[in-house]
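[1] got a sequence here, can you build the structure:
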Amino acid sequence: MISWRKLFSSFMFAFAGIFTTFKTEQNFRIHTIISVIVITTAIALDFSSLKLIILLIVIGLVLALELINTAIENTVDLITPEYHLLAKKAKDAAAGAVLVFSIFAVIIGILLFIEPLMNSINNMKQ
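    Got it, this is the predicted structure:
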């Protein structure tokens, strides 16, 4: 049987993690703000459903990776507050994962936006 109280608590803990990360992590705030701007622009450019779905998946993955990166960094700091080479490697690898996917997200964004932006610019010239 489903425990609705436990389920509700699980969601509340998850939202608390998102809000805490937003408050404490500059990169997560930057990704979130850029995401809102990108989604708003996509809607203004009348993206197709498929393009919007692709965009939302990519944005969701960037934000999720940033949350995972924060969790890894906090866990490493909890385990070993002093400098340790393996701790540095773990934190750098987690940050690197976010960077790699963010680079691909930008490339995907350019591919999704280039045609609608060019059409919009051409329409303004006419």
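[2] hey, let's count contacts and neighbours off CA atoms from now on
    OK.
[3] now stretch 82-97: buried residues?
    Judged by neighbour count using 16 or more other CA atoms under 10 Å, the buried positions of stretch 82-97 are 87, 91, 94-95, 97.
[4] just give me the neighbour total for S102.
    20 (other CA atoms under 10 Å).
[5] contacts only, for it.
    V62 (CA atoms under 8 Å, 6 or more residues apart in numbering).
[6] before we move on, what SS does it have?
    helix (DSSP: H, G, I helix; E, B strand; the rest coil).
[7] and the gap between it and G17?
    Remark: distance between S102 and G17 (CA to CA, to the nearest Å) = 21 Å.
[8] what's the answer for F28, then?
    Distance from F28 to G17, by CA to CA: 12 Å.
[9] also this sequence, please, to line up against the first:
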Amino acid sequence: MHPFFKSFHYALKGIQHGFSAERNMKFHCIAALGVIFGGVLTGLSKLEWLTIIILIGGMIALELMNTAIERTVDLVTDDFHPLAKQAKDLASGAVLVFAICSAIIAMIIFIPKWL
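    Next comes the predicted model:
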């Protein structure tokens, strides 16, 4: 079982690196704290909390994957290559799509509570 538990250690190191070194991860975490604070103030239902938790977890996981892709591309080549740029742009695009969808869902949840 030792290698199994060691994999958790490596995963936690990756998460720690993402939080400490990535500007966008910091932004997402601040936004998540704002959403959680808003959820506490507005009294979200259990289903709304589940939705928010999935969105926050998905956003953080996707940002970590984006960072991993960027690091891998940077490791493979120092030169400009159109495919390397596409890989980075596609990964960033995936984060943006999820962020927009998350914002829309947050509006669907929160706007009726504010009105």
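[10] one step back: out of the buried residues of stretch 82-97 of the first structure, flag the one nearest to L112 of the first structure.
    Using CA to CA, A97 is the member of the buried residues of stretch 82-97 of the first structure that sits closest to L112 of the first structure, with 22.3 Å.
[11] give the equivalent position in the second structure for that closest one.
    With TM-score structural alignment defining the correspondence, A97 of the first structure maps onto A94 in the second structure.
[12] now do L45 of the first structure
    Per TM-score structural alignment, L45 of the first structure is aligned with T42.
[13] how many neighbouring residues does that match have?
    Going by other CA under 10 Å, the residues that sit close to T42 of the second structure add up to 12.
[14] wait, it touches K113, no?
    Yes - the pair T42 of the second structure / K113 is scored as a contact, 6.6 Å apart, by CA atoms under 8 Å.
[15] can you tell me the element F19 of the second structure falls in?
    helix 2-21 (DSSP states H and E).
[16] that helix packs against which elements?
    Applying 3 or more CA pairs under 8 Å, 6 or more residues apart in numbering; DSSP states H and E, one finds that helix 2-21 of the second structure makes contact with helix 23-42, helix 46-76.
[17] can you add distance to A106 of the second structure and give these back as CSV?
    Output for those, formatted as CSV (distance: least, CA to CA, whole Å):
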stretch, distance to A106 of the second structure
helix 23-42, 8
helix 46-76, 8
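[18] those helices: which one's closest to Y10 of the second structure?
    Nearest of those to Y10 of the second structure, taken as CA to CA: helix 46-76 at 13.5 Å.
[19] got the angle for that closest one vs helix 23-42?
    Here the directions of helix 46-76 of the second structure and helix 23-42 differ by 180 degrees (axes from the mean of the first three to the mean of the last three CA atoms, to 10 degrees).
[20] show me what F19 of the second structure lines up with in the first structure.
    Matched by TM-score structural alignment, F19 of the second structure corresponds to F22 in the first structure.
[21] lovely, talk soon.
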